[in-house]
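Novice: Give me a 3D structure for the following:
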Amino acid sequence: MNGYNNPSNFSFYQDGDTIQVFFAATVFQNKIPNRDIFQGKIINNDLTDIAPITKINTDNFEAYPMISKDGRLLVFVSDRAGGIGGTDLYLSIKKEKGDWSEPINFGDKINTPVNEISPFLDDLDNLYFSSNGFDNKEDFNIIKSEYSDDYQWELARTLPTPINTDSDEITPFIHNNQIYYASNRAGGCGGFDLYANELCGKVFLTGQVFDSQNKLPLQGVLNLYDNSGKLISENQIGDNGKFSMNLNPNSSYTLEYYNTCVPLYTPRKSINTPCNEEEITQITLPIELRLESKEYEFQGVVPFFVSGYYKPNTPNELQNLRLLFANNILGIADSNKYIEYPDAKYDAYSETVQEGLNSLVATILEILRNSKSKCNIDVYEHIKISIQGFADERGFSDFAKYSGEDITDPILGKVIPRGTKMDNDLLGLLRGYFTYKFIETQLSKDNLYQANSYKIIWDISSGGVTTDEDELILKRKVKIIISTQ
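Specialist: Below you'll find the predicted structure:
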């Protein structure tokens, strides 16, 4: 930090492998000292690329920079003209190109005619700061304003005792439901001492899961995830559908409910726990399971097909296709030269395609297994499986023809003779059909499917040329949608 006068008020933001650093330092204008805000980087333990933030700094006082956890919000203090009075809090927002927006005064929900200093943003962007303009008190107290949405904060309020006293409390810092701050209150070691208190009371979550049709309670599993997606706990729900759990205050969670009776539908609820000064805050959360048909979409893994070919790219079909080329059944006649010889790159793809189709077969069997449910809900009588095949926009020569065996399967509602002129609509239909054949063949090996196949309604169609993807290789796919009825 050589060359910078009295650097202080450091704030840090982890940006990949780089740590972004914000701080205030004294600058001299016509030999008069002033404070400006600077930004730098820590790379390999070295602080580099230090520069003043010109979008923020003025000829007035700027200090106490505070960067949000995600690096998009920068709060700071300034006594520039146009404020509410004294030193105010200002907000600057990072733009897409990385530069900072023009600072915005927080307004009179937060700022007062006297002084606001030392801002801090917690993980939920709630704003803490010190001010001597609240509650008709001349000493500095710690103030909180909760973040609402769209860069808006609620009306600020003074935190209660024992955090605040009749002395000064400044520089709040929040970590793991602890608030750390400095105070010159009586009973300390002298001057400003450091103190810590629990910030928020405990949060107790209760609720019930029920179906929307009969309003009956449902059992199942309720998974709790933190804001990074990490699974915190699995909670079994009994026959009464009720659940309860202790949560950390001032945190973000996601609840995911799973019921084996309706495996296609796993409702999720997001919840932000409050930070209240009460000893315990109770939250009641109903989770409603709606029984309308829900769809499961399986996009497949691309390339799901070899270029020009219509059978899914599984290891077995890949081997069969190469045998057709080796025996000169494909690749010689003008009628089938549109089919590409599958080189080695398709081998890795084929394993993933096989895994995806196996997973789909397992899902269908699970739905069949639960079609007669032991739960207190009405479940589906039929399962509709729609398979739609797609092609890329490359066309075919006038000689191109379908080179497989005649297809007379009533599932298509039409006959496709060998030698039918090939186009993208036909290729999409063939891809849908042969994907159906693969899935149905796998299902037929299971006794459960043999006993319940009458419940399946198949719908095979062509999507023609897809415009969903940019690359040609990504357009050779099927879309499979399972809906319960």
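Novice: from here on, contacts and neighbour counts on C-alpha atoms
Specialist: Fine.
Novice: So what's the residue count around residue 449?
Specialist: 19 (other CA atoms under 10 Å).
Novice: hang on, isn't it packed against residue 367?
Specialist: No - if you go by CA atoms under 8 Å, residue 449 and residue 367 don't touch, sitting 10.5 Å apart.
Novice: shared neighbours, the two?
Specialist: Taking CA atoms under 8 Å, 6 or more residues apart in numbering as the contact rule, residue 449 and residue 367 have no neighbour in common.
Novice: I have a second one here; can you model it like the first so I can compare?
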Amino acid sequence: MMKIRILSILLALVFISCKSVPPCPDELEIGNLGTTINTGMDDHLPVVYGDTLYFTSTREESDDKELVFMSPIIDGKFTYPVIDKNLPLNKFQKISSPAFYLNKQTGIEELYFAAINPKTKKGNRDIFVSVDSGNGWSNPVPLGYKISTENYESHPSLSSDGSILLFSSDRPGGIGDVDLYLSARQKDGSWADPVNLGKDVNTPKADIAPLIAPDGYLYFASKGYGGDSTYDIIKAEPVKKGSWQKPRKMKSPINTNFDESGPAIWNNMLILSSNRKGGCGGFDIYSFDLCGPVTIEGEIAGNGAGIPLNGIVGLYDNNKIKLLEQIISENGKFSFPVEVLKTYTLKYNNNCLANTALEQDITTPCNDTSSVKLQVKFTLPEEQNMFQTEEFAVPFFVTGYYKPNTSDNLEGLRMKFAYNIIGIADSTKFIEFPGPEYDELSLKVDEGITNVVENILKSIEQLTAPCTSGKNEITIHITGYADPRTLSDYSRYFEDDIDDEDFSIHIKRGELMSNELLSILRAFNTYLLIQSKLIDSEEYQNFLDKIKWEIEGKGIDDKPDVSNEMRRRVDIKISIK
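Specialist: Here you go, the predicted model:
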């Protein structure tokens, strides 16, 4: 596989390090990779696979043949190229640079290249494929009659996911001398009939050496966009997979009045071959920054509640490793220089947000004509804690009942069944008898109620903290829900009357039971339970006049894809205002 081949090449470097190379000019043209890569012969058609540069060359080691060489990129630097003797393509005549695809699910590696087909009388150039399943490369074969025809086919290139094959061909029915074609991989692994990329991409002249970058942009070389007879590097923005906007010619120093071809991309580097002046001779390999610099500029915005903005913003890579951090002052501003075409996570921490971190994921763009400043904004949330019983993944209420399934309430409900207080008359048959499966579930409910009580006490502590200066009230809002199953017309509320003026709740014994009433009773009884856990707390007693309770019944929980058991629930929101 690729790692093994790279190791063999690194060993070979020891033996060729003293090999003389033709000197290049003392002052090379900007972007020229110098004698590490280039010679006085043609070095062109670069391709990058993983961290390895491949290109074709007619240098001394090739014995006057055009062969593919490889240069492992180590610590961001190119190493001296050697012939990869493991690749079967060097046995062919007039080869192109390779195109690779590794299927990560199967571990099978695919190699595509163009070369003279030795089995045809005409000796035309076809596209070949070879696979490596772990035992070395298979014997290359032409890629079927749909791709390899009696005409010229060359410059194969695959999308990063292996689903699209691009190549150049002069087959009949095209738009110009040589056109770009696209073939999509079928479900059975075969390639569909190629489709000409059309007049929006192809020109009446030659269009060759296509590349689909990881961000979907199309790069290729063309004689039809520069107004002269030389090849230029062309770029097109994606519209959707396999479709692009009208291409444009890239600017200097990428393009000159000479030939540029074989675009390849490695990180933020555009690699190409050119026969421009100032090189080592013939075609040389050049590299340029593909994109302008990118800066993330951010702002922390308040929520009008007077919470200080001071905190820390961290910049993390896609492996969640912290790269940089900045301390945020009261102006709330921050800035990070970042790499292009990378995904980052920004995390903002503020001690006044009760250990809650605000996060945003950002993928940095590439703009080859200017620098980019990405504007990011974090807005402080309202100071509140939301407790949702569904997060505990257990039913918080028995079917038809309204007291939370704590251990004590569960025992009390079973006693009502045991003494035939409920379950006999039609008016109470809507209430489920709690079987033994509820015993273990009740421990989770106990834990949930304890969690709410602890959060309320923490909120009380925050009333005296500097972060909440100017705030003087805690609001606890409890919302009850029922599952969508209907109750019979015989169903009745069977316990003592409720007359609570604070919440304007007035329920008479024998009142018709409905899902709306059931949801109110669940919210109200949850309040009574939490209140009973808080009543002996000195902190709670000291701030009774600053705590406001709100009760609401929402009726049926209409969340999609939720089981009936999980719809029997309450939400509890704790806010500091």
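Novice: which ones are touching the aligned partner of residue 224 of structure 1 in structure 2?
Specialist: Under the alignment by TM-score structural alignment, residue 224 of structure 1 pairs with residue 315 in structure 2. Counting by CA under 8 Å, 6+ apart, residue 315 of structure 2 makes contact with 322-325, 336, 344-347.
Novice: downstream neighbour of the helix or strand hosting residue 315 of structure 2 in the secondary structure list?
Specialist: Following DSSP states H and E, one finds residue 315 of structure 2 within strand 311-316. Once the chain leaves strand 311-316 of structure 2, the next helix or strand it forms, by DSSP H and E, is strand 322-328.
Novice: Return the set of buried residues in that next one.
Specialist: 325, 328 (16 or more other CA atoms under 10 Å).
Novice: hey, where'd the helices end up in the stretch 1-150 of structure 2?
Specialist: 2-16, 144-147 (DSSP state H, counting those that start in this stretch).
Novice: okay if I get those as JSON lines plus mean neighbour count and distance to residue 255 of structure 2?
Specialist: Shown next, in JSON lines, are those (neighbours: other CA atoms under 10 Å; distance: least, CA to CA, whole Å):
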{"stretch": "helix 2-16", "mean neighbour count": "13", "distance to residue 255 of structure 2": "32"}
{"stretch": "helix 144-147", "mean neighbour count": "14", "distance to residue 255 of structure 2": "31"}
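Novice: follow-up on the earlier one: mind reading off the mean deviation between the strand holding residue 315 of structure 2 and structure 1?
Specialist: Compared with structure 1 after fitting, strand 311-316 of structure 2 has a mean deviation of 3.4 Å; criterion: mean CA distance after the TM-score superposition for structure 1.
Novice: got the angle for that strand vs strand 322-328?
Specialist: 160 degrees (axes from the mean of the first three to the mean of the last three CA atoms, to 10 degrees).
Novice: what's the residue closest to the geometric middle of structure 2?
Specialist: In structure 2, the C-alpha nearest the mean C-alpha coordinate belongs to residue 343, at 7.3 Å (CA atoms, centre = their mean).
Novice: where's the aligned partner of it in structure 1 relative to residue 468 of structure 1, distance?
Specialist: In structure 1, the residue matched to residue 343 of structure 2 (TM-score structural alignment) is residue 252. Applying CA to CA, to the nearest Å, the value for residue 252 of structure 1 to residue 468 of structure 1 is 34 Å.
Novice: cool, and residue 457 of structure 1?
Specialist: Taken as CA to CA, the span from residue 457 of structure 1 to residue 468 of structure 1 is 26 Å.
Novice: Also residue 308 of structure 1?
Specialist: 19 Å.
Novice: got it, and residue 227 of structure 1?
Specialist: Counting by CA to CA, the gap from residue 227 of structure 1 to residue 468 of structure 1 is 31 Å.
Novice: When the two are compared, which one has more neighbours?
Specialist: It is residue 227, of residue 227 of structure 1 and residue 468, that has more neighbours when counted by other CA under 10 Å, with 13 against 8.
Novice: I'd assumed residue 253 was in contact with that one.
Specialist: Yes - counting by CA under 8 Å, residue 253 is a contact partner of residue 227 of structure 1 at 5.5 Å.
Novice: Give me the buried positions along stretch 160-178 of structure 1.
Specialist: 163-165, 168-174, 177.
Novice: Could you grab the helix/strand/coil label for residue 455 of structure 2?
Specialist: Secondary structure assignment for residue 455 of structure 2 (DSSP: H, G, I helix; E, B strand; the rest coil): helix.
Novice: list the contacts for it?
Specialist: Here residue 455 of structure 2 is in contact with residue 385 (CA under 8 Å, 6+ apart).
Novice: Equivalent analysis for residue 102 of structure 2, please.
Specialist: So residue 102 of structure 2 contacts 108-110, 162 (CA under 8 Å, 6+ apart).
Novice: Of those, which belong to strands?
Specialist: 109-110 (DSSP state E).
Novice: Residue 516 of structure 2: which of the contacts of residue 102 of structure 2 is nearest?
Specialist: Relative to residue 516 of structure 2, the closest of those is residue 162; by CA to CA it sits at 55.1 Å.
Novice: Just give the nearest non-adjacent residue to the closest one, would you?
Specialist: Sequence neighbours aside, residue 101 is the residue nearest to residue 162 of structure 2 in space, at 6.0 Å (criterion: CA to CA, 6 or more residues apart in numbering).
Novice: try residue 24 of structure 1
Specialist: That would be residue 37: by CA to CA, 6+ apart, it lies 4.4 Å from residue 24 of structure 1.
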